[in-house]
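Participant: pasted the sequence and its predicted model underneath.
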Amino acid sequence: MTDTLLPQTDAAAAPDAATPSFLDRAGTRHPLPDAAAEAQVRADDRAHVFHSWSAQALIDPLPIASGEGATFRDYAGNAYLDFSSQLVNLNLGHQHPDLVAAIQQQAGRLATIQPSMANDVRGELARRIAEVAPGDLDRVFFTNGGADANEYAVRMARAVTGRRKVLSMYRSYHGGTATAISLTGDPRRWANEPSDGSVAHFMGPYAYRSSFHSESPAQEAERALAHLEQVIVLEGASTVAAIILETIVGTNGVLVPPPGYLEGVRALADKYGIVYIADEVMVGFGRVGEWFAVNHFGVTPDLITFAKGVNSGYVPLGGVVISQRIASHFDTVAFAGGLTYSGHPLACAPGVATFEVFERDGVLERVRDLGERVVGPRLREIAETHPSVGEVRGLGLFWAIELVRDPATREPLVPFNAGGADAAPMAAVAAACKQAGLWPFVHFNRMHVAPPLVISEADLVRGLDIIDEALKVADAYVVA
């Protein structure tokens, strides 16, 4: 494939690589660096913005001036390759002209309309989503983001089954609202308990750190499924409304399920009359080279939740794709839920544009090619040359580099949920990346590779080179 960037902004609006600049709110262009502008942004933020998941006095958010494609700049003029796609949502990159134009055009003709009325762009996006969803998932309930998508999927499952309990993995993140944070298995749940008491957690497959002492992917799938069935039985199968799992676990490790696992989950759900919810908030819409990651595994859930990549987060949007069986329950029974901004036209317009860009520019094929030909081989090469790399894994443009202090024992480079001084080794690796012009995605003892899907091959290779060099910092912590 060619090494050509997919369309970005026009020349008049794009930051000039030789003379970087930014547009202020009045549309006036200013050269970078701009210390005064940076100081004002920082002062307003520190005085008035309350940040998520943070101790407010211990953070210093970086003021950002501009972005284009796979790169963004701070007010000092420093450019960073965005290897995290912000929060793994910016699939079509910063300031994609088609998405920007779609929002502008929609604002000019109909900025908003309530969800109880029909709207052309809302209906078209729902149709397009249904056309690429597997099986008979052909109805879409729109939400404002991923957390409330998972909230509403659970609500649907409970209404249809008449049951209350939901099972989810320990290594998971499903959102920050009441039920979604209860579904979450990672430490972000702890401070928010108790919340929804009818959630139980189970161990999912993770071959590198197998909870089941497995010696092969097939054995890992078999034993993880046996464990899940035990949890279903011990929790009371007749009380379980749904099993929710990220098709590929995202923030908690880019854990690609072994062959047969998702098919086994589908079979267990059918056996016990349980609704299977696939959380595709992070991996949907091209991240692994498929519209939905379940398509890669040939599995059809009952509900799919989505957000992020559906419109690259340009305007908040999420939703639930619903099977005919679930949707038909509400043909004559009112669905007890709704949102003022469900299917907001300004959010749906860039969603439709996303489909057009994907189809025109062959984005899915491009992601598969780059993952198989560039990222996978290079990361495996990196793993061979750095003793701090325990394992690399992933699909498409979604990978994890798991770092260890001891390759023999697989002791993580930093402890689970490490903070402060305990997290210093990973902080040092991240700092080396930033110093070299790459903004990394770091979580616990892992670095994730998740750049915008429109990144050029040259920038992708350059980013992997930066990571390769930064891992020398991690190597210094490996036991002799």
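Facilitator: Ah, there it is. Not measured: the values here are computed from a predicted model.
Participant: all contacts plus neighbour counts: C-alpha atoms, from now on.
Facilitator: Will do.
Participant: and the gap between the residue nearest to residue 198 when sequence neighbours are not counted and residue 158?
Facilitator: The shortest distance from residue 198 to any non-neighbouring residue, by CA to CA, 6 or more residues apart in numbering, is to residue 165 (4.7 Å). Applying CA to CA, to the nearest Å, one obtains 8 Å for the distance of residue 165 from residue 158.
Participant: second structure for comparison follows:
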Amino acid sequence: RAYTGKTKILARYRSYHGASYGALALTGDPRRTAWEPAVMPGVVHFLDPYRYRSVFHQNQPEVSETQFTREYLAHLEEIIQFENPNTIAAVMLETVTGTNGILIPPEGYLPGVRALCDKYGILLITDEVMSGFGRTGEWFAVNHWKVVPDIMTMAKGLTSGYAPLGAVAMKPEIAATFNERVFEGGLTYNGHPISLAAAIATIEVMREDHLVEKARETGKVMADMLAELVDRHPSVGEVRSLGLFGVIEIVKNRETREPMAPFGGSSPEMTAFRKYMLDQGVFLYTHWHTVLLIPPLIISPDQLAEGFAVLEKGLEITDQAVKN
């Protein structure tokens, strides 16, 4: 806002950007609503290109990826026009949506968003808090599509979780704004030396041990294992992954795609599945009807297989709830 002189920010509904005042406002999922109306004003949300549950293509399941991408970019452009591009400072999105379902952008989508931002003089901000630092088999997920954002946020993998640290990277011309204008923000532990040391050490180890490349290769193994679940478990509606960033959609009916738990809620089946996995010593992040697989970058194919063996048994619980 300081750089552009504009006020609005566009963000997606299926998103989570954090728990602070501004980040909650940008967040699209129900974690935001508990704090309304006490959130930052000026945020407008738009729809994600979520092919499995696309409201635009319920009667067109075989629509081509090119057309699918084109229609979601048209949706975003229409929102930009409705809101007046002269009032929009930035579009912010998770490069690969995290807790809301590992939504991998279709081919051409991110370059298309970049082009729309350039067309209308809007900044592109990418949230790489979950998808950055090797998670998707690239240092940053944007690298898969050769897109350069104007601003990028990062955390989590930045220190491998050993110490709390978040960072914001930006283009030099944006940073130069604050040579003349004081940024009135900050926290007590900004730039803490212990956290910075952890970040430096993490990056060094990732380079020396080739962990990004390892995640890319092991990710192919995980993708194959995920695909096999679809053949064996009727409650598995769809699987998606990029590198070591994967998800399973659990459904009651594959034809209708009815989720095993409602949006923003849970169900006895998902609760029982999660309890079983924990009892067997396997931690998976469950979110509503989805199961997220986000293993350490150092995991081996044998260790993946061990975890998937437990997962296969756990899915027998949700299989029992499938409606024929």
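Facilitator: Done, it's in. Please read all numbers here as calculations on a predicted model, not as lab measurements.
Participant: over in structure 2, tell me which residue corresponds to the residue nearest to residue 198 of structure 1.
Facilitator: Alignment note (TM-score structural alignment): residue 165 of structure 1 maps to residue 8 of structure 2.
Participant: that match: how many residues sit nearby?
Facilitator: In terms of burial, residue 8 of structure 2 registers 20 neighbours under the definition other CA atoms under 10 Å.
Participant: now do the same contact list for the counterpart of residue 249 of structure 1 in structure 2.
Facilitator: Counting by TM-score structural alignment, residue 249 of structure 1 lines up with residue 97 in structure 2. With contact taken as CA atoms under 8 Å, 6 or more residues apart in numbering, residue 97 of structure 2 is in contact with 14-15, 103-104.
Participant: same question, residue 281 of structure 2
Facilitator: Neighbouring residues of residue 281 of structure 2 by CA under 8 Å, 6+ apart: there are none.
Participant: which SS class is it?
Facilitator: Judged by DSSP: H, G, I helix; E, B strand; the rest coil, the three-state class of residue 281 of structure 2 is coil.
Participant: state the distance from the aligned partner of it in structure 1 to residue 398 of structure 1.
Facilitator: Counting by TM-score structural alignment, residue 281 of structure 2 lines up with residue 437 in structure 1. As for residue 437 of structure 1, its distance to residue 398 of structure 1 is 20 Å (criterion: CA to CA).
Participant: does residue 176 of structure 1 touch residue 147 like I think?
Facilitator: Yes: applying CA atoms under 8 Å as the test, residue 176 of structure 1 and residue 147 come out as touching, 6.2 Å apart.
Participant: between the two, who's got more neighbours?
Facilitator: Of the pair residue 176 of structure 1 and residue 147, residue 147 is the one with more neighbours under other CA under 10 Å, namely 26 against 19.
Participant: quick one: what's aligned to the more buried one in structure 2?
Facilitator: Using TM-score structural alignment, residue 147 of structure 1 sits opposite a gap in structure 2.
Participant: mind listing the strands for the stretch 251-400 of structure 1?
Facilitator: Taking DSSP state E, counting those that start in this stretch to define them, one finds strands in the stretch 251-400 of structure 1 at 275-279, 303-306, 318-323, 389-395, 398-406.
Participant: closest to residue 81 of structure 1 out of the ones you listed?
Facilitator: Taking CA to CA, strand 398-406 is the member of the strands of the stretch 251-400 of structure 1 nearest to residue 81 of structure 1, at 15.5 Å.
Participant: so what touches that closest one?
Facilitator: Strand 398-406 of structure 1 is contacted by residues 253-254, 287-288, 379, 388-394, 410-414, 445-450, 474, 477-479 when judged by CA under 8 Å, 6+ apart.
Participant: restricted to helices, list the residues you listed.
Facilitator: The subset of the contacts of strand 398-406 of structure 1 located in helices under the criterion DSSP state H comprises 379, 474.
Participant: ok but residue 140 of structure 1 is inside a helix, no?
Facilitator: No: looking at residue 140 of structure 1 with three-state DSSP, it is strand, so not inside a helix.
Participant: and it, what does it touch?
Facilitator: When the contact criterion is CA under 8 Å, 6+ apart, the partners of residue 140 of structure 1 are 126, 129-130, 319-322.
Participant: just the closest of these to residue 38 of structure 1, please.
Facilitator: Out of the contacts of residue 140 of structure 1, the member with the shortest distance to residue 38 of structure 1 (by CA to CA) is residue 319, at 36.0 Å.
Participant: the closest one: how many residues sit nearby?
Facilitator: Close neighbours of residue 319 of structure 1, defined as other CA under 10 Å, add up to 27.
Participant: structure 2: which residue goes with that one?
Facilitator: Checking with TM-score structural alignment, residue 319 of structure 1 has residue 167 as its match.
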